[in-house]
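Trainee: mind looking at a prediction? Sequence and model below.
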Amino acid sequence: MNYPILISVIVLVALLIVFLIRRNRKDKKEFEKEVIDSELPPKEDKENI
């Protein structure tokens, strides 16, 4: 077996998994913020009441 190539492939796969998990968490936070902002009613101006 060619261990250096095998080890490098395993390291690259691990780095890809870590990258995807971090990006997924970031995207999830942004999505939740957008949903919360879209569900809130618009603020009314006191001058127009």
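Mentor: Cool, got the structure.
Trainee: only C-alpha atoms for contact and neighbour calcs from this point on.
Mentor: Noted.
Trainee: can you pull out the helices in this structure?
Mentor: Under the criterion DSSP state H, the chain contains helices at 3-39.
Trainee: measure Ile21 to Pro4 for me?
Mentor: 26 Å (CA to CA, to the nearest Å).
Trainee: should've said Arg23
Mentor: Applying CA to CA to Arg23 and Pro4 gives a distance of 29 Å.
Trainee: of these two, who's got more company?
Mentor: Each of Arg23 and Pro4 has its neighbours counted (other CA atoms under 10 Å); Arg23 has more, 12 against 9.
Trainee: okay, buried residues for stretch 8-23 please.
Mentor: Under the neighbour-count criterion of 16 or more other CA atoms under 10 Å, stretch 8-23 has nothing buried.
Trainee: another one to put next to it:
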Amino acid sequence: MQINTLEIVIVIVLALALVIWLVIRNRKDEDAFKKDELEDSEFLEPQDPDKE
């Protein structure tokens, strides 16, 4: 059984591309979650304008 180095390189590049894509997507989702969490906190802890 002979392993072609070109095939190995292609698989490694595709795996790296998948990992990079997942990391970027996760960061976007995390930022959206934090933004949504901040907006939800306004509903959970209403601020009284007279106290300021």
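Mentor: Structure received. Since the structure is predicted, the reported quantities are computational estimates derived from the model, not experimental observations.
Trainee: show me what Ser41 of structure 2 aligns to in structure 1.
Mentor: Mapped onto structure 1 by TM-score structural alignment, Ser41 of structure 2 lines up with Glu39.
Trainee: where's that match relative to Glu32 of structure 1, distance?
Mentor: 11 Å.
Trainee: quick one: which of those two has more around it?
Mentor: Set side by side, Glu39 of structure 1 and Glu32 show more neighbours around Glu32, with 11 against 8, by other CA under 10 Å.
Trainee: contacts only, for that one.
Mentor: Residues in contact with Glu32 of structure 1 (CA atoms under 8 Å, 6 or more residues apart in numbering): none are found.
Trainee: same question, Asp27 of structure 1
Mentor: No contacts exist for Asp27 of structure 1 under CA under 8 Å, 6+ apart.
Trainee: please repeat the previous calculation with a cut-off of 10 Å.
Mentor: Counting by CA atoms under 10 Å, 6 or more residues apart in numbering, Asp27 of structure 1 touches Ile21, Lys33.
Trainee: please apply the same query to Ile10 of structure 2.
Mentor: Leu16.
Trainee: quick one: map it onto structure 1.
Mentor: Aligned partner of Ile10 of structure 2 by TM-score structural alignment: Ser8.
Trainee: quickly note the distance from its match to Leu20 of structure 1.
Mentor: Using CA to CA, Ser8 of structure 1 is found at 18 Å from Leu20 of structure 1.
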